[in-house]
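K.L.:
No sequence on hand, only this structure:
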């Protein structure tokens, strides 16, 4: 059996979990998330903890039990604490500004770039060169952060561009005569 799938998920106070045959619904202070159920996995809510078990002894059911457990654990963590990604702008004159659900970027193009945020995602700019993307759905937060980074990824010679705060960019040496 999957080692990840064996671990129970502790459901904190203020988080409600509803399990039906088709989906799992997790409600918390930061929102509501849905996950469709796999027929290969059985889920039980026993006294404030969720337990996942494969329905049969196949490798697919074993793998899916660990996958479902990880997805639901991220949902429980997201509606109680939330997720965030931090991006940094590196370059002379590179600036970011958050205006409601819109992120305005001036990153060396001849025009400013505006990125609209989907529902459930908040964007903040503590400084002009930092972007904080917050939300309850881990997948959506990561996807939006990747889309913002893809607007101007770090280039390999000077390192200018948008990068994750923990990303290390190895710089190439310039051509010698």
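P.N.:
Received, thanks. Keep in mind the model is a prediction, meaning the values are calculated, not measured.
K.L.:
rest of the way, CA atoms for contacts and neighbours
P.N.:
OK.
K.L.:
so residue 121 touches residue 139, yeah?
P.N.:
No - if you go by Cα atoms under 8 Å, residue 121 and residue 139 don't touch, sitting 11.3 Å apart.
K.L.:
Looking only at neighbour counts, state which of the two leads.
P.N.:
Under the criterion of other Cα atoms under 10 Å, the comparison of residue 121 against residue 139 puts residue 121 first, with 17 against 14.
K.L.:
any idea how far residue 75 is from the spatially closest residue to that one that is not a sequence neighbour?
P.N.:
Once flanking residues are discounted, residue 121 sits nearest to residue 135: 4.8 Å by Cα to Cα, 6 or more residues apart in numbering. Going from residue 135 to residue 75 by Cα to Cα, to the nearest Å gives 11 Å.
K.L.:
Neighbour count for these two, which is higher?
P.N.:
residue 75 (27 against 23).
K.L.:
so that one is in which element?
P.N.:
helix 59-80 (DSSP states H and E).
K.L.:
How about that helix, which residues are buried there?
P.N.:
Judged by neighbour count (16 or more other Cα atoms under 10 Å), helix 59-80 contains these buried residues: 61-70, 72-80.
K.L.:
Please compare the first structure with the one that follows:
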């Protein structure tokens, strides 16, 4: 039994949820998102909560049960509050700046890296060494943050590179003579 899947998702005030067959549509102050639930899972909206049940007790249906509930929770929280991911840049001469809608990164290469902001995502740079990725879709926010980090992941010797805020880099000791 899925411990996560058993709990119904409560719909907060200010958010409207519509279940149309296998499609769950959430509208809130930040925008609108939808999620198509797998056919092996039943979705019901009753008494201000969305409940999810597997159609049968097969391993496949049970494995998609908790995941579907988590996805529904993510879209409801996204349209209500939104999501953000912070990145920190460490290294001499490493910096970030917004250039119109694009993010310009100086990461020690011979050229600046220009990252185009995708639709539905806002990127800001409060400091030259800090990047804030925000949006209503949790998966998209995480994907954009991972793509930016991928340009120069933190290295273990000096810790230079782009890392998530609060991420702990395991440092290695250098060569000894």
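P.N.:
Yep, it's here. Here the structure is a predicted model, which is why all the values come from computation and not from measurement.
K.L.:
Superposed, how do the two chains score by TM?
P.N.:
After superposition, the two chains reach a TM-score of 0.95 (TM-score structural alignment, normalised by the length of structure 1), with 177 aligned residues with a Cα RMSD of 1.2 Å.
K.L.:
Centroid-nearest residue for structure 1?
P.N.:
The residue lying closest to the centre of structure 1 (Cα atoms, centre = their mean) is residue 138, at 2.8 Å.
K.L.:
Pull the contacting residues for the residue nearest to that one when sequence neighbours are not counted.
P.N.:
With sequence-adjacent residues excluded and distances taken as Cα to Cα, 6+ apart, residue 138 of structure 1 is closest to residue 83, at 6.0 Å. Remark: with contacts taken as Cα atoms under 8 Å, 6 or more residues apart in numbering, residue 83 of structure 1 is in contact with 134-138, 141.
K.L.:
again, but for residue 103 of structure 1
P.N.:
Residue 103 of structure 1 touches 96-97, 114-117, 123, counting by Cα under 8 Å, 6+ apart.
K.L.:
Show me how to select, in PyMOL, the buried members of these.
P.N.:
To isolate the buried ones among the contacts of residue 103 of structure 1 in PyMOL, judged by 16+ other Cα under 10 Å, type:
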select buried, resi 96+97+114+123
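K.L.:
The contacts of residue 103 of structure 1: which two are farthest apart?
P.N.:
Pairwise distances among the contacts of residue 103 of structure 1 were taken by Cα to Cα; the largest, 14.1 Å, belongs to 96 and 117.
K.L.:
re the thing from before, so which other helices or strands are in contact with the helix holding residue 75 of structure 1?
P.N.:
Packed against helix 59-80 of structure 1 by the contact rule (3 or more Cα pairs under 8 Å, 6 or more residues apart in numbering; DSSP states H and E) you find helix 3-6, strand 23-28, strand 31-36, strand 41-46, strand 49-54, helix 138-151.
K.L.:
do that again at 7 Å, thanks
P.N.:
In this structure, helix 59-80 of structure 1 makes packing contacts with helix 3-6, strand 23-28, strand 31-36, strand 41-46, strand 49-54, judged by 3 or more Cα pairs under 7 Å, 6 or more residues apart in numbering; DSSP states H and E.
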